[in-house]
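Engineer: Requesting a structural model of the entry that follows:
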Amino acid sequence: MLTITVPASSANLGLGFDCLGLALDLNLTVTIGPKTNTWQVDHPFGADIPNDESNLIVQTARFVDPDIPPHQLVVKSDIPLARGLGSSSSALVAGLFLGHYLVGQTINRHQILQEAAALEGHPDNVAPTILGGLQLTDENKIGVQATPLPFPKDLVAVTFIPDYSLKTAAARAALPTTLALKTAVHQSQHLANLVAACYLGDQKRLMALVEEDQMHEPYRADLAPEFLQIRTLAHHLGLAGTYLSGAGPTVVSLVTKKQADQLLEAINGLNLNGTAMVLAVQQTGTTFTGSLD
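Structural biologist: Got it, this is the predicted structure:
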């Protein structure tokens, strides 16, 4: 059997609103079983997630070709729903890879990026799930472009996932419709320096710059109160690098491997309602294992 594995993604990294995304080693897998008369999607997510052709993964696969023969699919995922870790983007990307594979097409990641961005509405989550690592995205007249940024090998993501969900629409509604010129200048200057820090390998500077956002995090902080709690806690430990993952409510702190256990223990000591874990950056993007008989 063939298994498609798609990583989670953490968008924005503070300053990179709708243009930066980081792949994290928390995965969705889709195992392709035999052909069936109708689509059958076996999953552990309950009745709210369809198990037939209306499932998002199948719908997306049929976007590639509506005449794809139905198969049995077994879906598993460590990516929590509506937590700011790209669960819907990962499902969408899995569906596109599934569709292209089943119609016998050569897997073209650039083409899949265009399709995924068009379906998702923006590329910051889908680019890292497809390509891995830290991706800087741009939408222009010729389509979506993704530029891989060097990411310090010593950094990991200490990740706190609250027990509650936060819909992207609600998080978007919290944002202002305009920004002051001073804020826009601050954002552009610091984002440019964050990109430079990646290329220079200056992880200390990168960790500090991650906390410089003035565009969205100040307006979303009330929706995810653990965010500022964890950032303040990290500062007490002398650590920078904490940001709101995507639209939230998940909180990510980029720290060195040596610092990760200390911060993880401290977060657990807060007794917050949620799960804290250390995640590596996933560098390969979507992968295939096995074969389809």
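Engineer: only C-alpha atoms for contact and neighbour calcs from this point on.
Structural biologist: Fine.
Engineer: Can you give me the buried ones in the top strand by length along the chain?
Structural biologist: Counting residues, the longest strand in the chain under DSSP state E turns out to be strand 20-35. Neighbour-count burial for strand 20-35, counted by 16 or more other Cα atoms under 10 Å, picks out 20-33.
Engineer: Also stretch 129-142?
Structural biologist: For stretch 129-142, burial by neighbour count (16+ other Cα under 10 Å) applies to 129-138.
Engineer: Proceed likewise with the subsequent sequence, for comparison:
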Amino acid sequence: MSEPRALKIQVPATSANVGVGFDCLGLALDMMATFTFVPSTDGQLHIEGCESRFCGADNLVWTSYCHTCSELGIIEELLNITIDSPIPLAGGLGSSSACIVAGIAAAYALSGLSLDRERIIQMASSLEGHPDNVAPAVLGGLVCSFSNAGRVWTQRFDVAEELRFVAIVPPYEVRTAEARRVLPAEVPMATAVWQTGRCVAMVRALETGDAELLAACAHDKLHEPYRARLIPDYEALRSAALSSGASAFVISGSGATMLAICKNEQKAAGVRRMLATMESVSAAEGARRGLRIETLQACKTGLKILAG
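Structural biologist: Predicted structure coming up:
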């Protein structure tokens, strides 16, 4: 008897907002989650590679796959799903979006249908509740997205190859619900004007790698001043990153992950050295931060089917 066919799908981590692009900008990063799908041979659903609490029928990859099968009018099949993901849970790097996109893509691939990236974004946005993470997960690069009359519209931009994004993941979470709750219900007109100009400038700065423009435009007033209060290390890390060579420092999604945006690899290395020094001092004082620090690039490709 031949072995059941295996399907491998890769989905990148994503960073929503990129500071001033609240709920409209999202960036794909080259931290890749790999999902393997094999038809079950024993009539049971099997999920491996994640915490036991996520290994049941409510797993987000599985429920997204089932939802898509229903939408496409195809019969779902029980699967062995293996998740190999370095994306931190609830950390602001799009772990749920990666799972949703992988499940939807699996339904397409296992049924022999060609990937329809626009429709995948529509379905993923419906399941996630917003497109800012799922759109770059599917398309790669920097994506501006918005919804109008029931349709998600996207504009994709390339990101300058020399830019580096130092992801700083603290050993605690910021719950998305809490990060939403601390935001004001209304903002002054002056704040809206401030934000609009800087959001457009951020797109251009990331496209061109213009470090001076990055430094000038990456000053958010809509959400970061409020969400920063939920991240105990924010001010110290921001000060250290900017003083050691980062052009900009932003909260990734709703946090707690933060991104130091650097002009090139050399600048990123300087930021990492400074953060490592902070970690060392903290440990010497008996209070290790437990920071996870990753130097990343923009991911050009987004969702990829590796086999199947």
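Engineer: TM between them?
Structural biologist: For this chain pair, the superposition-based TM-score is 0.93 by TM-score structural alignment, normalised by the length of structure 1; 288 aligned residues with a Cα RMSD of 1.6 Å.
Engineer: follow-up on the earlier one: what range in structure 2 matches the longest strand of structure 1?
Structural biologist: Mapped onto structure 2 with TM-score structural alignment as the criterion, strand 20-35 of structure 1 occupies residues 25-40.
Engineer: thinking again about what came up before, adding distance to residue 231 of structure 1, write the buried residues of strand 20-35 of structure 1 out as CSV.
Structural biologist: Supplementary listing: the buried residues of strand 20-35 of structure 1 in CSV, determined by distance: Cα to Cα, whole Å:
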residue, distance to residue 231 of structure 1
20, 20
21, 20
22, 19
23, 21
24, 20
25, 22
26, 22
27, 26
28, 28
29, 32
30, 35
31, 38
32, 41
33, 44
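Engineer: ranges for the strands of structure 2?
Structural biologist: Counting by DSSP E, the strands of structure 2 are 7-16, 25-39, 46-48, 79-84, 142-148, 151-157, 164-169, 248-251, 258-262, 292-296, 304-307.
Engineer: Which neighbouring elements make contact with the shortest one?
Structural biologist: Judged by 3 or more Cα pairs under 8 Å, 6 or more residues apart in numbering; DSSP states H and E, strand 46-48 of structure 2 is in contact with strand 79-84.
Engineer: How about the contacts made by residue 231 of structure 1?
Structural biologist: The neighbours of residue 231 of structure 1, taking Cα atoms under 8 Å, 6 or more residues apart in numbering as the test, are 240, 242-243, 253.
Engineer: and if you look at residue 5 of structure 1?
Structural biologist: Counting by Cα under 8 Å, 6+ apart, residue 5 of structure 1 makes contact with 27-30, 94, 286-288.
Engineer: So which of those is the closest to residue 236 of structure 1?
Structural biologist: If you rank the contacts of residue 5 of structure 1 by distance to residue 236 of structure 1 using Cα to Cα, residue 27 comes first, at 31.8 Å.
Engineer: circling back: for residue 123 of structure 2, find the nearest of the strands of structure 2.
Structural biologist: Set against residue 123 of structure 2 and scored by Cα to Cα, these come closest in strand 151-157, at 9.6 Å.
Engineer: ok, the contacts of residue 5 of structure 1 in structure 2, which still hold?
Structural biologist: Contacts conserved in structure 2 for the contacts of residue 5 of structure 1, counting by both residues aligned by TM-score structural alignment, their matches' Cα atoms under 8 Å: 27-30, 94, 286-288.
Engineer: Output the residues you listed as JSON lines; include the columns distance to residue 219 of structure 1.
Structural biologist: Below are the kept ones among the contacts of residue 5 of structure 1 laid out as JSON lines (distance: Cα to Cα, whole Å):
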{"residue": "27", "distance to residue 219 of structure 1": "29"}
{"residue": "28", "distance to residue 219 of structure 1": "30"}
{"residue": "29", "distance to residue 219 of structure 1": "34"}
{"residue": "30", "distance to residue 219 of structure 1": "36"}
{"residue": "94", "distance to residue 219 of structure 1": "32"}
{"residue": "286", "distance to residue 219 of structure 1": "33"}
{"residue": "287", "distance to residue 219 of structure 1": "36"}
{"residue": "288", "distance to residue 219 of structure 1": "39"}
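Engineer: Great, nothing more from me.
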